[in-house]
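*Asks:* quick one: sequence and predicted model below, then my questions.
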Amino acid sequence: MRITPDNIEHEERLVWECDPSGFEYVRQRLEICGTRVKGVPFNGRGERVGYAILAPYAPRIRKGTWERRVFFVRSNDRSQHPRSAGPYDWTAPREAVDPRTLSAGVVGEITSRAWGAPVS
């Protein structure tokens, strides 16, 4: 599912499990979980580096579940192998955003820093 301002409008704050400034980009996606506040279980490949906490009034998507944003990196991402010629040396995955452009309720942007080269 594509992340839009509408599906993250109830975010209250972002929690980072490590310093986001160490990443040129992070990947983001929505996860379904049974809590608005505790850590978001990450059901994908990679390592979770952050997640969103929802406001108390955030609507459920189904009984007892909420949709929350999670931020992660994978083993083949530039931050994990800064000196190798991996697949994202001069590009970024489609779900990547510069963590400096993220805040609660803000989708984030791909920047030249995140892309690894000037964005055309």
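*Replies:* Perfect, I can see it now.
*Asks:* when you work out contacts or count neighbours from here on, use the C-alpha atoms and nothing else.
*Replies:* Fine.
*Asks:* can you list the residues that contact stretch 47-63?
*Replies:* For stretch 47-63, contacts defined as C-alpha atoms under 8 Å, 6 or more residues apart in numbering pick out 10-18, 20, 36-40, 42, 66-74, 104.
*Asks:* pretty sure residue 68 sits in a strand.
*Replies:* Yes - Residue 68 forms part of a strand when assessed by DSSP: H, G, I helix; E, B strand; the rest coil.
*Asks:* that one against residue 40, yeah?
*Replies:* Yes - using C-alpha atoms under 8 Å, residue 68 is in contact with residue 40, at 7.3 Å.
*Asks:* second structure for comparison follows:
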Amino acid sequence: MVWLEDPEQFDYVRQAVDKTKRRNNKPPYARDGRMVGYAILDDHAEPHPDSGLYKCRVLFVLPHDRDSHPDGVYREGAAGEAVDPRTIQPKKPGAKTPRFQRGPAAITPA
């Protein structure tokens, strides 16, 4: 993964699969918000036979997400495509965790 912003600053990020022309370049980003990370595809990744494009995982946040609006609509919970960035691994989707669901107020010190 290539992180464009520090993943530790997010309780969650949204993940999607976008299409790109090349394996090892930053994919284009054409949605609201900002891209915060993306996957670098390995040499075994194959393009789609019809389009010739590669599928690439993109991590992003939208303007109304918790990082920008901690008391907003996602004060608790998050969108369906959101995952805890600490769980993201190469070739595996991220996971939903208590931190992701409830935000920093729900984390109790050990």
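*Replies:* Perfect, I can see it now. Note that the structure is a prediction, hence the values are computed from the model and not measured.
*Asks:* one step back: pull up the overlap in contacts between residue 68 and residue 40 of the first structure.
*Replies:* By C-alpha under 8 Å, 6+ apart, the residues touching both residue 68 of the first structure and residue 40 are 31, 33, 51.
*Asks:* and which of those is nearest to residue 24 of the first structure?
*Replies:* residue 51 (17.2 Å; C-alpha to C-alpha).
*Asks:* tally of neighbours for that closest one?
*Replies:* The tally of other residues near residue 51 of the first structure (other C-alpha atoms under 10 Å) stands at 28.
*Asks:* that one -> the second structure?
*Replies:* When the second structure is aligned by TM-score structural alignment, residue 51 of the first structure is paired with residue 38.
*Asks:* how close does its match get to residue 53 of the second structure?
*Replies:* From residue 38 of the second structure over to residue 53 of the second structure the distance is 16 Å, taken as C-alpha to C-alpha, to the nearest Å.
*Asks:* residue 65 of the second structure contacts residue 74, doesn't it?
*Replies:* Yes - with contact defined as C-alpha under 8 Å, residue 65 of the second structure reaches residue 74; the gap is 6.1 Å.
*Asks:* the more surrounded of those two?
*Replies:* A direct count of neighbours by other C-alpha under 10 Å for residue 65 of the second structure and residue 74 places residue 65 higher, at 23 against 17.
*Asks:* so what's the more buried one up against?
*Replies:* Taking C-alpha under 8 Å, 6+ apart, one finds 72, 73, 74, 78 in contact with residue 65 of the second structure.
*Asks:* what range in the first structure does stretch 12-20 of the second structure sit on?
*Replies:* Stretch 12-20 of the second structure maps onto residues 25-33 of the first structure, going by TM-score structural alignment.
*Asks:* just how off-centre is the matching stretch within its chain?
*Replies:* Distance of stretch 25-33 of the first structure from the chain centroid (C-alpha atoms, centre = their mean, to the nearest Å) equals 5 Å.
*Asks:* show residues contacting that stretch.
*Replies:* Here stretch 25-33 of the first structure makes contact (C-alpha under 8 Å, 6+ apart) with 1-3, 40-43, 65-73, 79, 92-93, 95-99, 110, 113-115.
*Asks:* quick one: buried ones out of those residues?
*Replies:* Buried subset of the contacts of stretch 25-33 of the first structure (neighbour count, 16 or more other C-alpha atoms under 10 Å): 40, 42, 66-73, 79, 92, 96-99, 110, 113-115.
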